[in-house]
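# Got a predicted structure here, sequence first:
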Amino acid sequence: MGDYLRNINWKHVLIMCIGNILAGMGIAIFKLAGLGTDPFSGMNMAVAAKLGMAYGNFQLLVNVVLLVVQVAFGRKFLGIGTVVNAVFLAYICTFFYYIFTGVMGLELVAMPVRLVALCVGVAIICLGLSMYQMPDEGVAPYDSLSLIMTDKWPKIPYFWHRMSNDVVCALICYFAGGVIGIGTLVTAFGLGPVIHFFNRHFTGKLLARVDGE
């Protein structure tokens, strides 16, 4: 444990933490738009309802299974970022959602405004996920799945792996009787490519500058 702490790149940790804050803010804006859930959450909600299980219990079960996969095939993706994302992301999202609705009193009614909020939310989520994943300080079990696949099949770009996982989750959600909203489709097909864009054109360059490369 002591060796692990001594080897931590705290500049990378700072970028990872900022990424989680941005992701939480983006999720709050996405939620404010009210146009559907992300594929992973939607899948868990739909299957939990189908099985008569509590959503939280089923999602915990899925995360445990994915954590086993992460430990077996992607142990290098475990780290402080895994804990930060698992423990704090939901609270960050709740905080920003309270600011937007409780403090600022925002209520989006007009569809064009909701669509703009959806796009802004997705863009911020993607920037946040890029900044939280690329520093290599650990990621959550579901996010690690795409990275493990990219390591296994490096000739296939990351965004195809991410998109395939999100689309599979959306399909399971649909066939389990869940609701597929515009936001679900946008995130299923859009997260991977936009995260890949930020990886190449922003976060990668930021990390290179921080590392003095």
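That came in fine, so what should we check first?

# alpha carbons only for contacts and neighbour counts from here, please
OK.

# Check which helix or strand residue 109 maps to.
Residue 109 is located outside every helix and strand, with elements delineated by DSSP states H and E.

# can you pull the contacts of it?
Listed by C-alpha atoms under 8 Å, 6 or more residues apart in numbering, the contact set of residue 109 is empty.

# The protein: helices as residue ranges?
Applying DSSP state H to the chain gives helices spanning 2-6, 10-33, 39-51, 55-73, 80-98, 111-133, 141-152, 158-175, 182-198, 204-210.

# mind listing what the residue nearest to the spatial centre of the chain touches?
The residue lying closest to the centre of the chain (C-alpha atoms, centre = their mean) is residue 129, at 5.6 Å. Counting by C-alpha under 8 Å, 6+ apart, residue 129 touches 19, 20, 23, 195.

# second one coming, line it up with the first:
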Amino acid sequence: MFGLILFGIGITLLVRAELGAAPWDVFHTGVSELTGISTGWVIVITGVLLLLLWIPLRERPGLGTILNAIVIGVVFDITSPIIGDHELLLIRWPMMVGGVVIVAIGSGFYIGAGLGPGPRDGLMTGLAKQSFAGRSISIRAGRTFVELVVLVIGIGLGGAIGIGTLAFMFGIGPLVQIFLPRLTMSAVSPTRPVQGAAR
């Protein structure tokens, strides 16, 4: 729970910095702009709908999966008005960098708990288990494909893209790699592949 709350705060900082959101959150903010539904609720609804896609992929959710689908979006909606809007880049740049770091720390806590991947991660690992034209795809390829698709759709919907998007895409993996071994519970292998950084 602590990790998911941190994750939600980090996402809020990234979005509120208005320098570009993470790929999935470009999609979430785009859908929010289009529908008028709060970004937090879009995060929750997307997470629940993605769990339905787990059925044909034969993925099994854990307690952490269900909590992930709900908590991050709720935290976003609670913290977004508290963090508020800021015009000064002197404030927005630290918000962006801090957001990426806090998401990485949150990822280390919730992945390290070993209670199940997030809905978006399960979609990627599920795709990696499938065979397409007799060939399987790697988790990295599955993740890249899914994130590029949602990023393009999010841009088309008017989602928040910018330098923060690049900072997240290139920074989150190495940062999670740093924090995950230090935050992993002893019953969970710290050498398992990093799969939870994108929710």
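Done, it's in. What you see is a predicted model, and the numbers here were worked out from it, not measured in a lab.

# circling back: make TSV out of the contacts of residue 129 of the first structure and add distance to residue 68 of the first structure and neighbour count.
Putting the contacts of residue 129 of the first structure into TSV (distance: C-alpha to C-alpha, whole Å; neighbours: other C-alpha atoms under 10 Å) gives the following:
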residue	distance to residue 68 of the first structure	neighbour count
19	25	26
20	23	28
23	24	29
195	25	25
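
# so which pair among those is furthest apart in space?
20 and 195 (13.7 Å; C-alpha to C-alpha).

# what's the counterpart of the residue nearest to the centre of the first structure in the second structure?
Matched to the second structure by TM-score structural alignment, residue 129 of the first structure sits across from residue 107.

# so how far is residue 3 of the second structure from its match?
Look at residue 107 of the second structure and residue 3 of the second structure: by C-alpha to C-alpha, to the nearest Å, they are 6 Å apart.

# Find the residues that touch each one of those two.
In contact with both residue 107 of the second structure and residue 3: no residue, using C-alpha under 8 Å, 6+ apart.

# before we move on, the earlier item: please point out which of the contacts of residue 129 of the first structure the second structure shares.
Using both residues aligned by TM-score structural alignment, their matches' C-alpha atoms under 8 Å, the second structure keeps these contacts from the contacts of residue 129 of the first structure: 19, 20, 23, 195.

# what residue of the second structure matches up with the first one?
Okay, so that is residue 19 of the first structure. Alignment note: residue 19 of the first structure maps to residue 3 in the second structure; criterion TM-score structural alignment.

# From residue 178 of the second structure, how far off is the closest residue to its match other than its chain neighbours?
Using C-alpha to C-alpha, 6 or more residues apart in numbering and skipping residues adjacent in sequence, the residue nearest residue 3 of the second structure is residue 106, 3.9 Å away. Using C-alpha to C-alpha, residue 106 of the second structure is found at 12 Å from residue 178 of the second structure.

# Looking at the two, which one has more neighbours?
Counting neighbours by other C-alpha atoms under 10 Å for residue 106 of the second structure and for residue 178 shows that residue 106 has the greater number, 28 against 14.

# What distance do you get for the more buried one to residue 164 of the second structure?
For residue 106 of the second structure, the distance to residue 164 of the second structure equals 18 Å [C-alpha to C-alpha].

# do residue 135 of the second structure as well
Between residue 135 of the second structure and residue 164 of the second structure the computed distance is 34 Å (C-alpha to C-alpha).

# neighbour count winner among the two?
Taking neighbours as other C-alpha under 10 Å, residue 135 of the second structure and residue 164 compare with residue 164 leading, 26 against 8.

# what's the aligned residue in the first structure for the more buried one in contact with, if anything?
When the first structure is aligned by TM-score structural alignment, residue 164 of the second structure is paired with residue 183. Counting by C-alpha under 8 Å, 6+ apart, residue 183 of the first structure touches 30, 35, 36, 37, 38, 118.

# List the contacts of the fifth one.
With contacts taken as C-alpha under 8 Å, 6+ apart, residue 38 of the first structure has the following neighbours: 183, 184, 187, 188.

# can you check the last one too?
Residue 118 of the first structure is in contact with 29, 30, 33, 35, 183, counting by C-alpha under 8 Å, 6+ apart.

# any idea how far the equivalent of it over in the second structure lies from residue 21 of the second structure?
Aligned counterpart of residue 118 of the first structure in the second structure: residue 96 (TM-score structural alignment). For residue 96 of the second structure, the distance to residue 21 of the second structure equals 9 Å [C-alpha to C-alpha].

# intersection of neighbour lists for the two?
With C-alpha under 8 Å, 6+ apart, residue 96 of the second structure and residue 21 have common neighbours 14, 164.

# picking that back up, in CSV: the contacts of residue 129 of the first structure, plus distance to residue 174 of the first structure.
Output for those, formatted as CSV (distance: C-alpha to C-alpha, whole Å):
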residue, distance to residue 174 of the first structure
19, 30
20, 28
23, 25
195, 24
